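Enquirer: Sequence and computational prediction follow.
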Amino acid sequence: MLNTEPTLNLLQPVRIGGVVIDPPLFLAPMAGQTNYAFRTLCRLMGDCGLVCTELISSAALQHKSTRDKSFQRFDWREDEHPFAVQLFGSDPAVMAEAARVVVDHGAAIVDINMGCWVPKVAKKGGGAALLKDLDSAVAVVEAVVNAVAVPVTVKVRSGWTADHPTAVPFARAAEQIGVKAVAVHARFADQGFTGQADWDMIRQVKDAVHTIPVIGNGDVYTAADARRMLLETGCDGVMLGRAALGNPWVFRQIAHELRTREPLPLPSLAERAQAALHQARLTLETTKFDPIVAIRELRGQLVKYVEDLPDPSVRERIVRAESLADIESALADYL
């Protein structure tokens, strides 16, 4: 039977340890995407309850190698507080030390990555590969929980493969250890981003734990998607990743529609161009990378804002951009 709970009640604040997330709409950590500039835009546009860094190598943080590219992605600033830092790795002691480092630098929440399936991470036993061996996963989580006083959360996949679903038993174990929230991307690791997210896994995890919030993730792009996930799974909050790329307004749009049942107007072409330019300028003002490296990474981020502009040459010019001036020139007609 359809849950007829009033829409207004769907966005209740979520407590993760001592951190209150209101509204419970989360920006997913995404490699090469969720840098300081993009996180700032999501917060400025409104109703993004919590931002998180890109996944960061625990080994790089342990050695404090400032020349390491992963270490350079630890780019938080005071105006983001509270914020989460996501770590990946498979060695409990190294993960514990990395957690201490980020907490010493102000992290309000430490998130453990058990969802990344890309070979660079998984081949070393980190990310979603930890879900192949629950004993190893539990050892990593326990070490981090014992190392820091701030809340520890975990982002998982449904499991490594469909014939080995592990999200439910892991969530039960994580709750017992002291994890304060679990986010579930409802696909198996070997799916990548293919196929459709099976939200029933989120429901199963929610049913399996008793004292911690469960955050649903996977295939939420609109307020209707978010509403359906919340009602069908009973999850406490919604995490958005790809839906936010080139669309930092999505949190505000979802929150407004869930509260009022009325959609907000879509951003104009000028607003989209202005947001893209703001992200570009802020990235270059704050990046720890060489400007050329930052520009090349920016290209893939900024094209999301202009994918459906009537003039396809704008996208082509951004893809070829080598400087901020090139980006400004490409967007000039829409500003």
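Expert: Right, received. Where do you want to start?
Enquirer: make it CA atoms for all contacts and neighbour counts henceforth
Expert: Fine.
Enquirer: How about the contacts made by Lys69?
Expert: With C-alpha atoms under 8 Å, 6 or more residues apart in numbering as the criterion, no residue contacts Lys69.
Enquirer: ok, so what distance separates it from Leu284?
Expert: Using C-alpha to C-alpha, to the nearest Å, one obtains 16 Å as the distance from Lys69 to Leu284.
Enquirer: another structure for you, compare them:
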Amino acid sequence: MRIGPYHLSTPLILAPMAGVTDRPFRQLCRELGAGMAVSEMVSSNSLLWGSEKTRRRADHRGEDEPRSVQIMGADPQMMADAARFNVANGAQIIDINMGCPAKKVCNVQAGSALLRDEALVGRILNAVVGAVDVPVTLKIRTGWDRESRNGVEIARIAENAGIQALAIHGRTRADGYSGDAEYDTIAAIKSVLTIPVFANGDITTPEKARQVLDATGADAVMIGRAAQGRPWIFREMEHFLRTGERLPEPSLAEIRDILLGHLNNLYAFYGEYTGVRMARKHISWYSKGQRHGAAFRQAVNREDSAEQQRQMVDEFFNRLIADGEMAA
């Protein structure tokens, strides 16, 4: 599958997630089988571009191609400016956020709130596509609520504006993350488009990835929450899609090593103070479901030192490994 000049090595894409898909996590998911990883969303408000947070989000050093950056806003000219700013800082694909359901985003008429104004959607898409010479993609939901599902109309507007791929989270904004994803709606949208479509929502296993691709006709699946604490889900999905067989689960030793490598990259990227704090949620996700995980999380979340945090992770997994060997 291609997006403009870029060939995706697998039909598996890491979804943009605020506070999660930073450069260390994107690089890790790419190493473990994601064909593309989309950045956290960057505001179109130029007053924020000088902030440390935005500078980090615009840092793509060492990332594999294609480097996709998501922008968020509601003003066509500001969105065009944001697209130019991010391309100048290394973005090779610009992704437009019209899917975020968060209240603070919708309250400024951005994210999925834009789905209520199809004319404005068209103006934003035309402005961004016309502003840059890189591919522009779009992420949407199926509509604002179940009484106003207009995903098909938005998709047609997008393709006519020159959008080169469309990601669809199979829920309305009103649904949030509850209920089942609407794969039938994604299939209906795919049926009217010639550009690639990415199906998103509730894709948590290799078997589900296969089912969703078959049910929707989508060209790729986009994985979000299922990759939190399980970045190897991409290699599992890639192997299953290619062979129809399940890869064995990673060993505790491999999970430990992946997590320790992830922590080291977080400390290097953010510095110790912020890195330790960013690491806490990842440690929680990786340790979810492990024996004595709750007590471990309670203890490790009190640590402020990178060295101590790393040591506690190492000791926790080594104990699990030793206990497993004794049980065997």
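Expert: Sure, I can see it. Bear in mind the structure is a predicted one, so any value in this text is a computation, not a measurement.
Enquirer: Quick TM-score on the pair, please.
Expert: Overlay of the two chains. TM-score (TM-score structural alignment, normalised by the length of the second structure): 0.92; 316 aligned residues with a C-alpha RMSD of 1.5 Å.
Enquirer: can you pull out the helices in the second structure?
Expert: 23-31, 52-57, 76-88, 103-106, 118-131, 151-161, 183-191, 206-216, 233-243, 252-270, 272-287, 293-300, 306-327 (DSSP state H).
Enquirer: what does Asp133 of the first structure align to in the second structure?
Expert: Aligned by TM-score structural alignment, Asp133 of the first structure pairs with Asp117 of the second structure.
Enquirer: what does Leu240 of the first structure give?
Expert: For Leu240 of the first structure, the aligned residue in the second structure is Ile223 (criterion: TM-score structural alignment).
Enquirer: Would you enumerate the residues in contact with that match?
Expert: 12-15, 200-201, 203-204.
Enquirer: among those, which ones are buried?
Expert: Using 16 or more other C-alpha atoms under 10 Å as the burial test, the contacts of Ile223 of the second structure include 12-15, 200-201, 203 as buried.
Enquirer: Which of those residues sits closest to Gln311 of the second structure?
Expert: Among these, Leu14 lies closest to Gln311 of the second structure (C-alpha to C-alpha), at 29.0 Å.
Enquirer: Now Leu331 of the first structure: closest residue in space, sequence neighbours ignored.
Expert: Spatial nearest neighbour of Leu331 of the first structure, excluding adjacent residues (C-alpha to C-alpha, 6 or more residues apart in numbering): Ala273 at 6.1 Å.
Enquirer: Would you check that Ile195 of the second structure makes contact with Ala161?
Expert: No: with contacts counted by C-alpha atoms under 8 Å, Ile195 of the second structure stays clear of Ala161, the gap being 11.7 Å.
Enquirer: what residues are shared contacts of these two?
Expert: By C-alpha under 8 Å, 6+ apart, no residue touches both Ile195 of the second structure and Ala161.
Enquirer: follow-up on the earlier one: pipe the contacts of Ile223 of the second structure into CSV and attach distance to Arg280 of the second structure per row.
Expert: Shown next, in CSV, are the contacts of Ile223 of the second structure (distance: C-alpha to C-alpha, whole Å):
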residue, distance to Arg280 of the second structure
Leu12, 26
Ile13, 24
Leu14, 20
Ala15, 21
Asn200, 26
Gly201, 25
Ile203, 25
Thr204, 22
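Enquirer: which ones among those are found in strands?
Expert: Counted as lying in strands by DSSP state E, out of the contacts of Ile223 of the second structure, are 12-14, 200.
Enquirer: before we move on, the earlier item: turn the buried ones among the contacts of Ile223 of the second structure into CSV, including distance to Arg230 of the second structure.
Expert: Compiled in CSV, these are given as follows (distance: C-alpha to C-alpha, whole Å):
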residue, distance to Arg230 of the second structure
Leu12, 14
Ile13, 14
Leu14, 12
Ala15, 14
Asn200, 17
Gly201, 16
Ile203, 13
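Enquirer: how big is the offset of stretch 269-283 of the first structure relative to the second structure?
Expert: With mean C-alpha distance after the TM-score superposition for the first structure, stretch 269-283 of the first structure departs from the second structure by a mean of 1.4 Å once superposed.
Enquirer: Mind telling me what Ile94 of the second structure corresponds to in the first structure?
Expert: Under the alignment (TM-score structural alignment), Ile94 of the second structure maps onto Val110 of the first structure.
Enquirer: Now check Ser9 of the second structure against the first structure: what is it aligned to?
Expert: Checking TM-score structural alignment: Ser9 of the second structure goes with Asp22.
Enquirer: Quick check: that match touching Gly49?
Expert: Yes: counting by C-alpha under 8 Å, Asp22 of the first structure does reach Gly49; the two are 5.3 Å apart.
Enquirer: neighbour-wise, which of these two wins?
Expert: More neighbours surround Gly49 than the other of Asp22 of the first structure and Gly49, with 22 against 17 (other C-alpha atoms under 10 Å).
Enquirer: for that one, what are its contacts?
Expert: When contacts are counted by C-alpha under 8 Å, 6+ apart, Gly49 of the first structure touches 21-27, 43.
Enquirer: What lines up with it in the second structure?
Expert: Using TM-score structural alignment as the criterion, Gly49 of the first structure maps onto Gly35 of the second structure.
Enquirer: measure its match to Thr142 of the second structure for me?
Expert: To Thr142 of the second structure, Gly35 of the second structure is 24 Å away according to C-alpha to C-alpha.
Enquirer: now Ala322 of the second structure
Expert: 48 Å.
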